[in-house]
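Peer 1: sequence below, structure please.
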Amino acid sequence: MHDRAPRSRLATHSVDNQPLPPHDRNLFALDRPLRDTLAREAPAWVARRLAPLGAAVGSREFQALGEEANRHPPELRLFDRHGRRLDEVHYHPAYHQLMHLAFDHGWHTVAWEEEFQGGHQAHVAALYLLTQAEPGFCCPVTMTHAAVPALRREPSVYNTWYSRLQAWDYDPRAVPAWEKPAVTLGMAMTEKQGGSDVRANTTQAVRDDEGYRLTGHKWFCSAPMSDAFLTLAQTDEGLGCFLVPRFTPDGERNAIELQRLKDKCGNRANASAEIEYRGAWAEAIGAPDRGISTILEMVQQTRLDAATAPPGMMRQALLEAWLHVRERHAFGRRLAEQPLMRRVIADLALETEASLALAMRTALAFDTPLDPHERALARLLPALAKYWHNKRGPGFMAEAMECLGGIGYVEETPLARLYREAPVNSIWEGSGNVICLDVLRSLERNPECIDALRDELLTARGQSRDYDQAVSQLETLLTRPAEEIEANARWLTQRMAQCLQAALLLRHAPEAVAQTFCRSRLGQDVSPAYGVLPYGAPLDAILSRIVP
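Peer 2: Okay, the predicted model is just below:
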């Protein structure tokens, strides 16, 4: 970190017409849509607790840590110098500092400490902010948070792990869990031959006197230095869910062999491994033939986080683009004053605000499960938001990158990193087609989800002609034959998500934002490209919400 301004007078020229060097920013204080949402929906303690986090993640220190964690990806160490197996992943110190930022302040556990009291809204808002420091390290935060509902299916296991899962601490040491004040949990479900079709898994679980022994492979194991992993394996009764610790009860390293780390397109700071269970010791979680329903308790939570990361990355990209164009001049005036650039930035701002609104609305539903309407929304909304936010992400990052010109394409700005990161949450926890089919299953098996959706959309009827027409078209599609609905599952999922976003904006956002969103997303002249807004769009009012 440099405390003095870099030298701008060089031997052959002066460096001018460039944005000022980065400085400390409070990403919570700068984010009016987030603060408005929390003030309206969440208990007052949520905003108070988030304010210091916003200052931390926006500081030059933590922004630099995010860059360093990506520049120095994890390294696999299979053996020690004498040939004994280690099966360890070593991370750059920047990664560990980011983990401390999240775990030392309880963002992995706030949803359960404050369950039914705004905890999920706090967790989702925190993840949205943490993502703006570095998305990759949020993976173990998400999984440690999300494991709790699944572990509750097996009270004896849950009681053993609970205190360390809930500890406000981070301990990266490779030692047995009972020697640590705090632990993290990971997940290993996917196998080569099945992918999302986990019923095709071949990993076998055989009961012994102390628990189960697992033998098989996993094509993706997220955060392989976690203290234990939730995994799926075949039993005599069917597909079961198991907790596999890194150390056995006698203190030995469990037979979890890391084969290699994935060389991923993005998500560089986070390790993803191929592993083999060689008779690894495990404990059953739930009934031995109910593994899918058990793991879905975790997946519902991880999908909400996978729906939240894109708005966080959008917000970071939007802020970088807007601050750049406000200080950069071309053709005699600031880029921020030029009509085409203003339309592009305003369109990105609309997408960011709409995505955040849907993520936070889903968190509110998670916080109020005793209400039948909210419980039905909690079943449906994570899939809708995960699908649509992630489909909008890659194009968003490309457009934000273009706003910076050539410098946006190089690694010295966060845009290139965000662009590489953008597809990952669309693939993890169910790719697009899988998510859309899950939406159809939810609507078929839980008719109350359709009723809750209709009730939610009804609250905004009559405020926008484009919105009303889109909702009517959605109703028509929902009445079509099942085979036709399945073939159009992507359009149905997209339209439900967009209509929900529009309903939230119509109810809660300024009219300029809500009406322009409806006209540009639901109207007659919708464009797949960002920056194509209706004639007469109130750009000043939209742009004024990016920063105070």
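Peer 1: from here on, contacts and neighbour counts on C-alpha atoms
Peer 2: Fine.
Peer 1: which of the helices or strands spans residue 232?
Peer 2: strand 228-234 (DSSP states H and E).
Peer 1: so which bits of that strand are buried?
Peer 2: Neighbour counts over strand 228-234 (16 or more other CA atoms under 10 Å) mark 228-234 as buried.
Peer 1: what is the neighbour count of residue 61?
Peer 2: Neighbours of residue 61 under the rule other CA atoms under 10 Å: 14.
Peer 1: could you name the helices and strands sitting against the one helix or strand it maps to?
Peer 2: Counting by DSSP H and E, the element that carries residue 61 is helix 60-71. Applying 3 or more CA pairs under 8 Å, 6 or more residues apart in numbering; DSSP states H and E, we find helix 60-71 packed against helix 93-103.
Peer 1: the helix it packs on packs against which elements?
Peer 2: Using 3+ CA pairs under 8 Å, 6+ apart as the test, helix 93-103 ends up in contact with helix 60-71, helix 138-151.
Peer 1: which helices and strands does the last one pack with?
Peer 2: Under the contact criterion of 3+ CA pairs under 8 Å, 6+ apart, the helices and strands touching helix 138-151 comprise helix 93-103, helix 119-131, helix 155-165, strand 185-188, helix 291-327.
Peer 1: which one of the helices and strands packed on helix 93-103 is the most hemmed in?
Peer 2: Of all these, helix 138-151 has the most neighbours on average by mean count of other CA atoms under 10 Å, namely a mean of 24.
Peer 1: gap between that helix and the chain center?
Peer 2: Centroid separation between helix 138-151 and its chain, computed with CA atoms, centre = their mean, to the nearest Å, is 12 Å.
Peer 1: next, the angle strand 228-234 makes with the helix or strand harbouring residue 219.
Peer 2: Assigned by DSSP H and E, residue 219 falls within strand 211-222. On the basis of axes from the mean of the first three to the mean of the last three CA atoms, to 10 degrees, strand 211-222 is oriented at 110 degrees to strand 228-234.
Peer 1: run through who's touching strand 211-222.
Peer 2: By CA atoms under 8 Å, 6 or more residues apart in numbering, the list of residues contacting strand 211-222 from outside reads 139-140, 186-192, 202-207, 233, 271-284.
Peer 1: if we go to 6 Å?
Peer 2: Under the contact criterion CA atoms under 6 Å, 6 or more residues apart in numbering, strand 211-222 has outside partners 186-188, 190-192, 203-206, 272-283.
Peer 1: buried among those? Need that as a selection in ChimeraX.
Peer 2: Only the buried entries of those go into this ChimeraX selection, using 16+ other CA under 10 Å:
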select :186,187,188,190,191,203,204,205,206,272,273,274,275,276,277,279,280,281,282,283
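Peer 1: want to put them side by side, so please do this one too:
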Amino acid sequence: MTSVLHNRWEKSKLVLDVESYQSYEAVAMPSVKRHMIESYNEKDEDIFAKMRVEEGFRLIPFEEGNPYTTDTVLPGLLKRLLPYEVHKEAGPQLERLGKVIHTEMRAWSAKVSEPRLVQYDHWGKRIDDLQTSEGWRGLKELIQKEGFVNIFYERRYHEHSRTLGFAMELLAVGDSQVVFCPMSMTDGASRVIELVGTPALKQEVIPRLVSRDPSIAFTAGQWMTERPGGSDVSQTETVATDRGVLSPYGPIYTLKGLKWFSSATDSDVALALARTGDPSLGSRSLSLFLIPMRIPLFHSPTQPRVSHLTNGIKIHRLKDKIGTKILPTAELELDETEGYLLGGLNQGVKLITPVLNITRIHSAISSAGYLRKCLAIATSYSQTRAIKSGKQLLKDTPLHVALCGQDLTWTLYGAFDPILGAAMEECMAALGGQGYMEEDGIGIALRDALAEKIWEGTVTVLALDVVRAASKPEVLKAFSLWADSIVASCPFTLRNQLATPLETLRTTLNQVISAYSFPIPELVPRPALLVFAHTAAALYLLEHAVWAHKLHEPSRDTDVEVFRRWVEEAGLSGLVDDLKVSKNATKETLEFNERIVYGDRNGNPAKAHL
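Peer 2: Model prediction:
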């Protein structure tokens, strides 16, 4: 009792300044103390004694579980995409992988910490020691052992190997701490060497890039971005000089320059663009090189790896990013760095294209995978969190289920730019204040997923890529024929049920084809890309719904409803309206855009014009 009263009295002092307290102590203290003693009863002591976290109300932890067996979409999708014999093998494999993710992968993920760069030792010698965490290294080894890259080149399932491999990544990426960044570039490097590498590279380097043995396995980086150009490689400053020496891996060149953004800096090799011709030729005088991160290229597994400095690679600093913080990304200087020419001279942009194509697919899969992770957390939480004085679970609350149902629909095409972030934020809000906590995992997934929107090109860059592709008449023709075949496959019984969304889809398809009719107005590429992406997603959903309907799959009614909602409720009409506005933009529209953003020519704020 005495200690309780003392604590109360000490707390009361905090509201008084020193002078007031001295007066208060002399006049009022005796009566206050007397009142506190008279008002005290034995129940107070019991209450104070029980004010411990472990004895109060505690939330029931949610159990996320096996990502494959708890997924409501992926098993059915793979059933359609994979031949029967492949699917029969894939199911048990993915279920086993799900257990590995649930146990080993999440355990390694919990042990990660940000990389650290030690540039100089105690004696002033430059060492550029890049230190990564035990968790990061454990994740890389797990990914290698599970064959996330190997499956693509083992080709056991022929053309379906990619489908199964990306399904594996979809399940794992949410717990990967962005380890699929180096793995995607390892995949791309393997393909480039497979296409244009020397026999020695194919025999000695590819087996390491795709190896399941972490003690010898390589990972690869990709160095394109430089300070002047960003995504525009035509302004590349790095210069490669022919040494006049031919090695088994190709002609040896010396590279000198600075790569401003090098992901996966802890890799073993990297693909890099460097200038080998007249700078005035822009990207037409760039060549592609394979660069060993260390010399010699191969080292004994029992010996520690030597420094990047052995090949003239200086790490100036690690990037301070908004997300992907566990992934070591750096600014690198190439100072007399050895590299091997891949393919023909001055054909670098063309030769590195397979890397861009492959890593963009990985990036899209990652976007959907992060959203899948967030939804899995939200739905798991809804099965343990009770509301209404603990009498009703969130999963039994129609309003909450409707929100999760909408997010699940968007998960199918989580890479779609306007939806990704919004849906992930909704998953966070579905947990209330708990969702804002780092421990739940939604925060890191959201930050890491943001990188996928710009990693292999911003929306604007991708929009211009589509414009370049659409400039070839056969491209749009192929898309149109494919789209028509999907719509035509819809059986009569389903057409009546989906009359409105099918008509909307047909109209939108015409808008897409029209948007890429040359000449294309300046403001059209971005909204055209968004309509194109939304339309393509609708076609994929229709294809799946038709399959489920024809085969009387248990999910057939749900699949049809998802298609309908995607077309009618996911904002397609708004995107089409934006496209129409962009098509009709005039010179005056462009001028007002500048004034709204930058003010008028006299420097006055845009508000003066509104």
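Peer 1: tm score of chain vs chain?
Peer 2: Between these two chains, after superposing, the TM-score reads 0.81 (TM-score structural alignment, normalised by the length of the first structure); 475 aligned residues with a CA RMSD of 2.5 Å.
Peer 1: quick check: next helix or strand after the helix holding residue 61 of the first structure?
Peer 2: Heading C-terminal from helix 60-71 of the first structure, the first helix or strand you meet, by DSSP H and E, is strand 75-79.
Peer 1: for whichever helix or strand comes after that following strand, packing partners?
Peer 2: Downstream of strand 75-79 of the first structure, the first helix or strand assigned by DSSP H and E is strand 85-90. Strand 85-90 of the first structure is packed against strand 75-79, with contacts defined by 3 or more CA pairs under 6 Å, 6 or more residues apart in numbering; DSSP states H and E.
Peer 1: other residues contacting the strand it packs on?
Peer 2: Outside of strand 75-79 of the first structure, the residues within contact range by CA under 6 Å, 6+ apart are 85-90.
Peer 1: show me which of those are buried.
Peer 2: Buried subset of the contacts of strand 75-79 of the first structure (neighbour count, 16+ other CA under 10 Å): 86-89.
Peer 1: which pair of these spans the longest distance?
Peer 2: Farthest-apart pair in those is 86 and 89; separation 9.0 Å (CA to CA).
Peer 1: okay, now residue 510 of the first structure: neighbour count?
Peer 2: Neighbour count of residue 510 of the first structure, defined by other CA under 10 Å: 13.
Peer 1: I'd like the distance between it and residue 543 of the first structure.
Peer 2: As for residue 510 of the first structure, its distance to residue 543 of the first structure is 12 Å (criterion: CA to CA, to the nearest Å).
Peer 1: now residue 469 of the first structure
Peer 2: Note on residue 469 of the first structure: its distance to residue 543 of the first structure, by CA to CA, is 27 Å.
Peer 1: show me which of these two is the more surrounded one.
Peer 2: A direct count of neighbours by other CA under 10 Å for residue 469 of the first structure and residue 543 places residue 543 higher, at 21 against 14.
Peer 1: ok, that one to residue 346 of the first structure distance?
Peer 2: Distance, residue 543 of the first structure to residue 346 of the first structure, by CA to CA: 6 Å.
Peer 1: repeat that for residue 118 of the first structure.
Peer 2: Relative to residue 346 of the first structure, residue 118 of the first structure is positioned 31 Å away (CA to CA).
Peer 1: out of those two, which sits in the busier spot?
Peer 2: The residue with more neighbours, out of residue 118 of the first structure and residue 346, is residue 346; 30 against 25, by other CA under 10 Å.
Peer 1: give the contact list for the more buried one.
Peer 2: Per CA under 6 Å, 6+ apart, neighbours of residue 346 of the first structure: 542-543.
Peer 1: check which helix or strand it maps to.
Peer 2: Assigned by DSSP H and E, residue 346 of the first structure belongs to helix 339-367.
Peer 1: what residues sit buried inside that helix?
Peer 2: Using 16+ other CA under 10 Å as the test for burial, helix 339-367 of the first structure gives 341-367.
Peer 1: now stretch 358-372 of the second structure
Peer 2: For stretch 358-372 of the second structure, the neighbour count (16+ other CA under 10 Å) marks 358-360, 362-372 as buried.
Peer 1: what of stretch 321-328 of the second structure?
Peer 2: So for stretch 321-328 of the second structure, counting by 16+ other CA under 10 Å, buried means 323-328.
Peer 1: farthest pair within these?
Peer 2: Farthest-apart pair in these is 323 and 328; separation 11.3 Å (CA to CA).
Peer 1: what do the two both touch?
Peer 2: Residues touching both residue 323 of the second structure and residue 328 by CA under 6 Å, 6+ apart: none at all.
Peer 1: what's residue 423 of the first structure aligned with over in the second structure?
Peer 2: Alignment note (TM-score structural alignment): residue 423 of the first structure maps to residue 450 of the second structure.
Peer 1: helix or strand for that match, which one?
Peer 2: Using DSSP H and E, residue 450 of the second structure sits within helix 442-450.
Peer 1: where in the second structure does stretch 258-265 of the first structure fall?
Peer 2: Using TM-score structural alignment, stretch 258-265 of the first structure pairs with 315-322 in the second structure.
Peer 1: which residue packs closest to the counterpart of residue 197 of the first structure in the second structure, ignoring adjacent ones?
Peer 2: Here residue 197 of the first structure is matched to residue 232 in the second structure, going by TM-score structural alignment. Distances taken as CA to CA, 6 or more residues apart in numbering put residue 225 closest to residue 232 of the second structure, at 7.9 Å, once the chain neighbours are dropped.
Peer 1: for residue 386 of the first structure, same thing?
Peer 2: Of all residues not flanking residue 386 of the first structure in the chain, residue 307 sits nearest, at 3.9 Å (CA to CA, 6+ apart).
Peer 1: and what of residue 153 of the first structure?
Peer 2: residue 286 (5.2 Å).
Peer 1: what's the burial count for the equivalent of that neighbour over in the second structure?
Peer 2: Aligned by TM-score structural alignment, residue 286 of the first structure pairs with residue 343 of the second structure. Residues within reach of residue 343 of the second structure, counting by other CA under 10 Å, total 21.
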